[in-house]
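[1] coords below, sequence missing:
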C-alpha cells in the first residue's frame, strides 16, 4: 500500500478505474460483468476504486456501491469526484454528449459550494457508504473561485464525510491557489510514456509539496498495448480517431518504442501493457496508477503488472527509449 500525499489514506499501487463500466451499460449482462470485475479487483488485492458521478451519469458509482456491499468499509478505498453538472445549465459549458438512450445532454463544469456539498451527498447515497476516502474536483471550473470550492470540501472533511481532498486536471498555478485554502494531497492528471507534459511543472510541484500524482491513461487509451496498427480503423464516434496520438505516423512511432522495450517484457513473461503499467508505478510521486477494466479477465491481466520487479538496468533502458520518443507534429 502507498499513502496519498500527507493524508492517512492508503491506496494500492494501481486502482480499478471505473470509467468504462459506467459509460456503456446496456442491460443486465453488462452490469453483472462490471460488478464481477470490481469484486475480482478486490479479491486480487486491488482495493482502491476510482469513479465519478458523470461516469454513466451515476451508473458507475451505483455499480461500485452494489459490488462492495457486504465488505467491511475499511478494507477498500473509494476515490470519487465532483464538479461536472448535467442537470442544469449552470456553470462553464464543457461539451455535448448523449445519454444511454441517445438523447442529447450538455455537460457543464460547476463546483460552487452548494453543488459540491449536494454532489457529495448524492455520491454517498449511490456508493452506499457514509464517507469517501478521496474527493476530487473533476475539472477546473472558471465560474467559481477555487477558494469557494475548496472551502466546501474542507467543511465535508470536518463533517467526516470525506477523508482527504484531491484535484484532477489542475495546472501548477491552480494547485497553488487551492493550497491556500485546503491541504490538497493529490492531482489526477494524464500521463504515459508518450504523454509526459506534466514533467514540466505539475510533477515537480507534486514532489516539492509532497503530493501524490494519480496518473490516468497510462496506456494512452490503448496505444501502448501494442495492439493498434497504423491501418487501424476506428468505429464511428470513437474519439481517438483524429487524436494527435493516433495519427498514422505517431502509431508507427509508438510501436517502434514498444519494440525497443519488448525484450524487457519478454524477460518477465509479461505483456507490453503489464510492462507499461509497472514502469508507470515506478515513476516519482505516482502513488496510484489508474487502470480501467470491464471484466474479470482484464482485471487479472492488470494485476499481473505488479507481479514482477524491474531491475535498475531494465529501468534505465526503458527510460532511454522513452526519452528518445518524440510525437510527430500534427
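    Received the coordinates, thanks. Since this is a predicted model, take the numbers as computed values, not measurements.
[2] from here on, contacts and neighbour counts on C-alpha atoms
    Noted.
[3] What are the boundaries of the helices in the stretch 201-330 of the chain?
    Secondary structure of the stretch 201-330 of the chain by DSSP state H, counting those that start in this stretch: the helices cover 202-209, 248-267, 272-281, 296-303, 312-324.
[4] Tell me which of the ones you listed approaches residue 38 most closely.
    Evaluated with CA to CA, the helices of the stretch 201-330 of the chain place helix 296-303 nearest to residue 38, the distance being 7.9 Å.
[5] Which strands or helices does the closest one pack on?
    helix 28-43 (3 or more CA pairs under 8 Å, 6 or more residues apart in numbering; DSSP states H and E).
[6] Mind giving me the packing neighbours of the helix or strand following the helix it packs on?
    Scanning forward in sequence from helix 28-43 by DSSP states H and E, the next helix or strand is strand 48-50. Contact partners of strand 48-50 among helices and strands, from 3+ CA pairs under 8 Å, 6+ apart: strand 14-17, strand 77-82.
[7] Following element in sequence after strand 48-50, please.
    Moving toward the C-terminus from strand 48-50, the next helix or strand (DSSP H and E) is helix 59-67.
[8] Could you list the buried residues of that following helix?
    Judged by neighbour count (16 or more other CA atoms under 10 Å), helix 59-67 contains these buried residues: 59, 60, 61, 62, 63, 64, 65, 67.
[9] Okay, angle between that helix and helix 28-43 too, please.
    Angle of helix 59-67 versus helix 28-43, following axes from the mean of the first three to the mean of the last three CA atoms, to 10 degrees, is 60 degrees.
[10] And the helices in the stretch 51-200 of the chain?
    Under DSSP H, counting those that start in this stretch, the stretch 51-200 of the chain gives helices at 59-67, 113-127, 146-158, 172-179.
[11] which residues touch the last one?
    This means helix 172-179. Under the criterion CA atoms under 8 Å, 6 or more residues apart in numbering, residues 146, 147, 150, 167, 184, 201, 202, 205 lie in contact with helix 172-179.
[12] Pasting the second one now:
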C-alpha cells in the first residue's frame, strides 16, 4: 500500500481508503452486517488502514460496523475518518431530504452543525466506534443556519480535549474552506470526483493544491458505474439511491461503457480490472490525495485494495485522458 500525508499534518492515510457508506446499507438497498465487517478486515490485511465512515450511514450502523471490524487491532495501526453535521434525530438547521432507515422507518434528514450538536455527535461516534479519539473529523455538508466560525470553534475544543486529532470538511467550496480556516487549520476536503464527474477541478482542487490541503475523492467509481458491470436496463434494489441518479440512465450507462471499452485493453494488459485501473488513475490525478472505495463484501474490498499495485506511465495516463475527452464525459 502507498501512504500519503493529509495536508500539513503528520497523519498518513492509505491511498486507497475504505469508504463505509455502502457498508451501512442506507440508500444502497441494504447490506449484510457480517459481510461488511469482513470487507473491512480483508482490506486491512492488504494495507488499507484508513476507513471513512459517518453517523448518517445507516443511522449509526456503519460506525458500529467499523468499530466491530477494528476490534483487536492496535488503535495506532488504523486511521478513523468520520463526520458530523447530518442529523436524522433532530429537526434543526437546513432540511436536506426525506429518507428511511434500513428497517423502513421514515426519517427526515437535516444538515446542522451548531456547537452543542457537534459536541454531542462526537461523543456518540466515539461510543459507536469503540475508541477514545477520531483521527479526522469532517463536517459532512455546509449548512446555512450556523456560522462556520461557531461550528469550528466546537471542533477546536474537541481537538484541545484530544477527542479528535485533525479536522477537515466535505463538499465545501474554496470560499467556505477559507472561512473555516479563520478558526482552525483544515487538513482536507472530501469531495465527489470521478472520471465522469470532474467539476471540482475548476476551483476547489486548485485551491487545495495552492493551500496544501488534501483532497479525498469520494465516489471515484461513480457508485459502480465505472466498473463496467452496469448495463442499460439495470434494476436496482428497493431503497437504492442510484435508481434516480443521472449517471445511471440508460443513455449515460451506454455512453460510459463505450468509453470503458476503449481503455479496457490497457487494463487487460496490466492484468487489472476496469475498476482497479480507474482507481489508480484517480490517485494519479493532480491534487487528489486518496480515493475512497466502498465495498459490501471481502471480495470487492480485496479487488479495490489491489488497485495500488497497478502502475501507470505518463503516456498511459495521457491515453486515458484523451479517450475521456473524446467520449465527451
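    Nice, thanks for sending it over. Keep in mind the model is a prediction, meaning the values are calculated, not measured.
[13] Could you quantify their similarity as a TM-score?
    Overlay of the two chains. TM-score (TM-score structural alignment, normalised by the length of the second structure): 0.95; 324 aligned residues with a CA RMSD of 1.5 Å.
[14] ranking the helices of the stretch 201-330 of the first structure by burial, who's on top?
    Most buried of the helices of the stretch 201-330 of the first structure, by mean neighbour count (mean count of other CA atoms under 10 Å): helix 272-281, with a mean of 23.
[15] what's the matching range in the second structure for that helix?
    Here helix 272-281 of the first structure aligns to the second structure at residues 274-283, judged by TM-score structural alignment.
[16] Please list all residues in contact with the residue nearest to the spatial centre of the second structure.
    Computing the C-alpha centroid of the second structure and ranking residues by CA atoms, centre = their mean puts residue 218 first, at 3.8 Å. Residue 218 of the second structure is in contact with 19, 190, 191, 192, 193, 194, 291, 292, 293, counting by CA under 8 Å, 6+ apart.
[17] Counting neighbours, what do you get for the aligned partner of the fourth one in the first structure?
    When the structures are aligned by TM-score structural alignment, the residue of the first structure matched to residue 192 of the second structure is residue 190. With neighbours defined by other CA atoms under 10 Å, the count for residue 190 of the first structure comes to 19.
[18] Repeat that for residue 16 of the second structure.
    If you count neighbours by other CA under 10 Å, residue 16 of the second structure ends up with 32.
[19] Which of the helices and strands packed on strand 48-50 of the first structure has the highest mean neighbour count?
    Greatest average neighbour count among these goes to strand 14-17 (a mean of 27), per mean count of other CA under 10 Å.
[20] Show me which positions of stretch 178-191 of the first structure end up buried.
    Neighbour-count burial for stretch 178-191 of the first structure flags 178, 181, 182, 183, 184, 185, 186, 187, 188, 189, 190, 191 (criterion: 16+ other CA under 10 Å).
[21] Now do that stretch: distance from first to last residue.
    End-to-end distance for stretch 178-191 of the first structure: 22 Å, by CA to CA, to the nearest Å.
[22] now stretch 284-303 of the second structure
    Taking CA to CA as the criterion, the two ends of stretch 284-303 of the second structure lie 18 Å apart.
[23] Then stretch 49-66 of the second structure?
    With CA to CA, one end of stretch 49-66 of the second structure sits 12 Å from the other.
[24] so where is that stretch in the first structure?
    Across the first structure, the stretch matching stretch 49-66 of the second structure (TM-score structural alignment) is residues 47-64.
[25] who touches the matching stretch?
    11-12, 14-25, 31, 34-35, 38, 41-42, 75-82, 84-85, 99-100, 123, 126-128, 290.
[26] residue contacts, the aligned partner of residue 246 of the first structure in the second structure?
    The equivalent of residue 246 of the first structure in the second structure is residue 248 (alignment by TM-score structural alignment). For residue 248 of the second structure, the contact set (CA under 8 Å, 6+ apart) comprises 225, 242.
[27] 7 Å instead, please
    Applying CA atoms under 7 Å, 6 or more residues apart in numbering, we find residue 248 of the second structure in contact with residue 242.
[28] any idea how far it lies from residue 150 of the second structure?
    For residue 248 of the second structure, the distance to residue 150 of the second structure - CA to CA - is 38 Å.
[29] any idea what residue 297 of the second structure aligns with in the first structure?
    In the first structure, residue 297 of the second structure lands on residue 295 (TM-score structural alignment).
[30] actually residue 5 of the second structure, sorry about that
    By TM-score structural alignment, residue 5 of the second structure lines up with residue 3.
[31] Was I right to think its match contacts residue 9?
    Yes. With contacts counted by CA atoms under 7 Å, residue 3 of the first structure reaches residue 9, the gap being 5.7 Å.
[32] circling back: what's the local residue count around the match of residue 5 of the second structure?
    Around residue 3 of the first structure there are 17 other residues, counting by other CA under 10 Å.
[33] same deal with residue 240 of the first structure?
    By other CA under 10 Å, the residues close to residue 240 of the first structure number 16.
[34] distance of it from residue 102 of the first structure?
    In terms of CA to CA, residue 240 of the first structure sits 20 Å off from residue 102 of the first structure.
[35] Report the distance from stretch 100-112 of the first structure to the chain centre.
    Centroid separation between stretch 100-112 of the first structure and its chain, computed with CA atoms, centre = their mean, to the nearest Å, is 20 Å.
[36] try stretch 113-121 of the second structure
    Using CA atoms, centre = their mean, the offset of stretch 113-121 of the second structure from its chain centre is 22 Å.
[37] which bit of the first structure covers that stretch?
    Using TM-score structural alignment, stretch 113-121 of the second structure pairs with 111-119 in the first structure.
[38] Buried residues of that stretch, list them for me.
    Neighbour counts over stretch 111-119 of the first structure (16+ other CA under 10 Å) mark 111, 112, 113, 115, 116, 117, 119 as buried.
[39] Tell me which residues are up against that stretch.
    By CA under 7 Å, 6+ apart, stretch 111-119 of the first structure touches 82, 83, 141, 144, 148, 149, 152.
[40] re the thing from before, tell me which of the buried residues of stretch 111-119 of the first structure is nearest to residue 301 of the first structure?
    residue 119 (33.4 Å).
[41] Which residue is the nearest non-sequential neighbour of the equivalent of residue 25 of the second structure over in the first structure?
    Using TM-score structural alignment as the criterion, residue 25 of the second structure maps onto residue 23 of the first structure. Excluding its sequence neighbours, the residue lying closest to residue 23 of the first structure (CA to CA, 6 or more residues apart in numbering) is residue 56, at 4.5 Å.
[42] again, but for residue 39 of the second structure
    Leaving aside its sequence neighbours, residue 39 of the second structure is closest to residue 298 (3.8 Å, by CA to CA, 6+ apart).
[43] Test my guess that the one you found contacts residue 38.
    Yes. Contact criterion CA under 7 Å: residue 298 of the second structure and residue 38 qualify, at 5.6 Å.
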